[in-house]
Structure formats: structure tokens, C-alpha cells
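Trainee: A predicted structure for the sequence below; I have some questions about it.
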Amino acid sequence: MTGAGVSAGGRVVVGVDGSEPSVQAALYAAEAARRRGVGLLVVHVTPWQGFDDALPMAGREVKARFEESATLLVEAAADTVRQETGSGDVTAAVVDDHPVDGLLALSADAALVVIGRRGLGGLPGLLLGSTAGAVAQHARCPVIALPEEWDETAARTRPVVVGIEGGSGDDEVLAFAVAEAASRATGLEAVHAWRDPSLEAALGGFGPFVDWSVVEEDERGKLSRAVAGWRDREPGVPITETVVRDRAAAALLDASAGAELLVVGHRHRGRFGRVGSTTYGLLHRAACPVAVVPLER
């Protein structure tokens, strides 16, 4: 299937670029699709949109060869998924668009978008900076960024970890995280990190006189209230609560070392807004796959 009008149609979407990490992402996405009971759409997005009329004949020939190579690339990835998983509901497509724009368009009606953290460049953050980070930042559905050489089988005894802010978006993030934990038959660890460097700086020498245990107790209450209803809604998922006096990025990076999946929320800041520093750091450095759940402003 080729064209800019490809639709996800409620499937899990995975972007591939011919690299081994992207093939591993496709296999990971196939398992995510199986758990959801939906099909898998394997796509390679080419940056040649609108060049047909502008390019001379030689350029069009180059474009045709490029598209042929792209088709072979994406079909090879899809065939690997079919052979490795036995799934018959795998579709391959070449989308004629900029990689970020193409994946964002597909996210409008996708169940999930999966993308590898590294691409053909082999450098951490190279693909992330140009594609994965931008997709996670603006996608209309959850996005999972997969680290290189991730061993899903070895991680299956680990919990899903979810970052809780203690704010209005927690329920959306928890809904995704609880569903992931339930589908994986594992537990959920809810992590709430609290630290206010600006307040600590303002207190100056008075910091030692503050009863931080009172503050911590209040933060524990925020976390308990956030997860309380989910224990009743999904009693089969054991939920543990962890409160850490630290920056969110540091606390969640530590938690990712023992997680099967790390789930965080991200608020859209407009077309030209940047992904938050916490989410950006986790996408780059987390030891496990990171799921970014889009939140309303």
C-alpha cells in the first residue's frame, strides 16, 4: 500500500526505516496489537511529497526507484513480523510525507504509535530528535519509544511504572497504565516525585527549620487519592505507591531500571511547542520503553 491517504483505522502503527532497531520495534508493536485485539500497520514514511511536478524526468526516475526501495523495506519488516509472530493481520504501507507529519497524521485514528529510539544513524537521540521526540510531542494517541536491544521476554516479571503529578491529567495516564498492566498480567507501581527547588532556594537558611515530613505526608495523600479509584475499577492489578523527594526525571529514570514499561503524560503546547524537559529526558535515557500519553491542555 502506498500513498499519503493511508489511515490507521484503529490499528497499532509502527514506523520502520530499515534499521535493526526499527524491526525490533515492529515486533514489539505486533505484541501490543495482539494484546489490544487489533491489527498492525507497518509504515515507512518518505519525504518526497509534492515533488512529482517540480522534479525533471531524471528526478522522477530517482523518486520511483526510491519508492520501490521503500516498498521492499517496509514489506521486509512486515514479513519478519508475520514470520516471527504468526499474525495474519499485518499491513505494510509506504506513506509519501515528511516522517513526522506522516506519523502524526496516522496517530489521529491509531490505537498506539510505536517507534524505535535509534535509527539508521545508530546514535541515541538521532532518530529521537528528528522523529520520535516530535511524534511523542504532538501525537493524538499514546506513543511508545522503544530502546535499542530491549528484551521484552526478560522484562515480563517487572511492573508497569507510571509517573503521577498529582494534577488533572493523572486519570488519563492511569487509565492507560492500568490497562497496560492488566493486559501484561503484571503489577503497577505509581511513582510521585516531589521537590520544589525554587521554594528551597527562597527559604535559604530557614530550610532546616521546615518540617518536610508534613509536606511529604501531603504528597503521599495526593498519590493515594489519584490511585484509589483504580483499585476498585481493576482489582486484578496490584498497585503499589512510591513517593520520592526528588525531581521527577531522576525518580522516574531510577524506576525505569526495574520496569517493563514507563508511562508518563504530556500536555500539548501547540504545533511549535517543545516536549517537556522531564519527558524529553526519559525518552532519551530511560532503561525501558516509555509510553507518552497525550493530555488535553
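Mentor: Okay, I see it.
Trainee: from here on, contacts and neighbour counts on C-alpha atoms
Mentor: OK.
Trainee: which element is the nearest residue to G265 once chain neighbours are set aside on?
Mentor: Of all residues not flanking G265 in the chain, V293 sits nearest, at 4.6 Å (Cα to Cα, 6 or more residues apart in numbering). Following DSSP states H and E, one finds V293 within strand 290-295.
Trainee: follow-up on the earlier one: does the residue nearest to G265 touch Q137 like I think?
Mentor: No. Under the criterion of Cα atoms under 8 Å, V293 makes no contact with Q137, lying 9.5 Å away.
Trainee: tell me, what's touching those two both at once?
Mentor: H266 (Cα atoms under 8 Å, 6 or more residues apart in numbering).
Trainee: how far is stretch 95-108 from where the chain is centred?
Mentor: Here the centre of stretch 95-108 is set off from its chain's centre by 16 Å, with Cα atoms, centre = their mean, to the nearest Å.
Trainee: Second structure follows, compare the two:
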Amino acid sequence: MFASVIAGVDGSAESLAAAEWAAREAERRDRPLRLMHAWNWHPREVDGESANAVQRHLARRVLRRAEERVRRACPGMRPHDEQVEGPATAALLHAAEQADLLVLGSRGLSGFTGFLVGSVALGVVARATRPVVLVRAGEEAEDEHLPADDGSASTRTGYRDVVLGLDLGDLCDEVIEFGFEAARLRRARLRVVHAWQAPSPLSLGPGEVGMAGDSQRAQEWQGFLSAVLQLWRDKYPDVEVVESVSEGKASTTLIRAASGAGLLVVGHRLAERPVGPRTGPVTHAVIHHVGCPVAVVPHE
């Protein structure tokens, strides 16, 4: 059985946009779509049973709305919907283990009916072992495509660029492959971006001398990036690749590069930290500030 694309839904505008984006992605990948709603179980007492019944009813309504949204956008799609008991982060992480991709709204409702609050989405991204895509409210099919000649929105034009952010000091095949595959599926151009910063006197190790100028450093990084990508260019000959290196903070560079893109792909190293799993500063920044969907690809 093929792995599925899963969309977590809670009835918010963000999660409905995520469900529609997930349906389009499932069609591109030729994968089944699962719509999932998580709710918290209450103890089996009279009040608990009543609360559980209410939550099941609300979950059915949320899933029905998401399914209607999906079928309007992708008439041929027949999603499978399911309710799961929370906590939401744990339920979504468990489901994602067997998924091709997990898609969530980047913000959500708080309170009784919603579960995709910021802490849940960030918790899933920090711990997921499969790729997670975060989608903002208002994301439409036309937003993935270039504007028509008259400047109007269209789904008949080619796809916008896929932007792949690479840290050349922490390379991972899974992240690169995800970016190339996303571009291939869309027949889109892939823009690969790396940001570097000149070493400061405090960051130089014993015996190291910061002699190279910025121009030389830029050329060295460009050569390294080209060498890394050559294998992938050979593997994906139909994908047009544009590569660039720039001096500056990685988060600022990626946020700027993602302007006008259809998808941003970044990596996330799975590492237990003293305070538990967390997203790194670059991932955290792009999740909060990039307008297009963001794919976070975990790696060891």
C-alpha cells in the first residue's frame, strides 16, 4: 500500500487551506489523502462521556467541511477521514510515521474546538521523522502558479520556483532529494540557496587566520555548491537548477529568496537538546515569516 499524504484539520482557515494543498500534492504524488482530526479524550464519567460525544460530533463536522473543500478543489479526489484521540502532537506524530508527507496549517484555533495552535505545529515539526509542510490561510491553487501575461492569477501557467535552502556545512541527501523531487513533480525551476558569513576574530580557531577576502570566500562556496549539486543534476536532468550563494544570515536570505516562490524547502536536524527537541533558529524564522508553504525535511 502506498504511503499517504495526511492533512491535519481543525476547522480553521489555515487547516482548510492545508487540506486543499495536501489534496493537490497527493494528486501530484499519486498518493491517497487522509484527513485527520485529533481531539482530547476525557475520563469515562458522565461528564466525560458527554464531552467525548460533543467532540466526536464536532470532529465529524470539521472533517466534513475539509472533505467538501477538497472535493471542490480536486473533484477526482476521494479522501479518507478519521478521528484520533489526542494529545494532538503525539497523535499527529504517530500518524506521520507511516505517511509520505504531513500537511498542517501554520496557525490554528485555540480553545475547545482547535488543536493546531502554534505550540502543536512547532512540536510536530521539531519531532517529526517525516517531512512536514506548513500552509497559511488563504493559500490557493493559483498561488502555486506564475501569473498570466496580463498579471492575473491563473492555474494554467507554469509553477512558481521551488526554493531549496542548503547549509553546506550540514548537508543531507533527504533534504536535497525532496527539493529536486518537488520541482520535478511541478516541472518548476529549482532555486538552491546557501548563505555564508565571514568568520569573526572570535570564531577563528587556534592558528587560523582570516586572510581570504569576501570575493574569494564567495567563489569557494559557489564552487562547493556546484560540486554538491552535480550528482543531483545528473539524477534529475529535466529539472532546471539555479544556484546562488550570498553573504548574510541564513534566515534573512531564505525569507528574501522565498518571496514569490511556490514552496520553500529547508532541513531540520533531529537532535535531542538539553531542553528537548526544538526547531533550529533558521527553521523557526522561516516558519513565522515566509508567506508560501514551507516544507521542513528532517534528517539525522
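Mentor: That came through fine. None of the values given here were measured: they were computed from a predicted structure.
Trainee: E67 of the second structure versus the counterpart of the residue nearest to G265 of the first structure in the second structure, what's the distance?
Mentor: Matched by TM-score structural alignment, V293 of the first structure corresponds to V297 in the second structure. Distance of V297 of the second structure to E67 of the second structure, computed by Cα to Cα, to the nearest Å: 26 Å.
Trainee: Scan the first structure for its longest helix.
Mentor: The helix that spans the most residues within the first structure, counting by DSSP state H, is helix 57-85.
Trainee: Now do the end-to-end distance for stretch 92-105 of the second structure.
Mentor: 13 Å.
Trainee: residues in the first structure matched by that stretch, start to end?
Mentor: Stretch 92-105 of the second structure corresponds to residues 103-116 of the first structure when matched by TM-score structural alignment.
Trainee: Over to stretch 20-27 of the second structure?
Mentor: The aligned range for stretch 20-27 of the second structure is 27-34, by TM-score structural alignment.
Trainee: superposed on the second structure, where does the matching stretch end up, distance-wise?
Mentor: Aligned to the second structure and superposed, stretch 27-34 of the first structure gives a mean residue distance of 0.4 Å (mean Cα distance after the TM-score superposition for the first structure).
Trainee: wait, what's in contact with A249 of the first structure?
Mentor: 278-279, 281-282.
Trainee: go with 7 Å
Mentor: 278, 281-282 (Cα atoms under 7 Å, 6 or more residues apart in numbering).
Trainee: Among those, which ones are in helices?
Mentor: Those of those lying in helices (DSSP H): 278, 281-282.
Trainee: which of these tops the neighbour count?
Mentor: L282 (25 neighbours; other Cα atoms under 10 Å).
Trainee: That residue corresponds to which position in the second structure?
Mentor: Mapped onto the second structure by TM-score structural alignment, L282 of the first structure lines up with V286.
Trainee: Test my guess that its match contacts R256.
Mentor: No. At 9.9 Å, V286 of the second structure and R256 do not qualify as touching, with contact defined as Cα atoms under 7 Å.
Trainee: about what we covered before: show me what the strand holding V293 of the first structure is packed against.
Mentor: Strand 290-295 of the first structure sits against strand 143-146, strand 261-267, with contacts defined as 3 or more Cα pairs under 7 Å, 6 or more residues apart in numbering; DSSP states H and E.
Trainee: and the longest one, which stretch of the second structure?
Mentor: Counterpart in the second structure of strand 261-267 of the first structure, with TM-score structural alignment as the criterion, is residues 263-269.
Trainee: The matching stretch: average distance to aligned residues in the first structure?
Mentor: Stretch 263-269 of the second structure sits 0.5 Å off on average (mean Cα distance after the TM-score superposition for the first structure).
Trainee: Please name the residues that touch T278 of the first structure.
Mentor: 248-249.
Trainee: Show the end-to-end separation of stretch 77-95 of the second structure, please.
Mentor: 20 Å.
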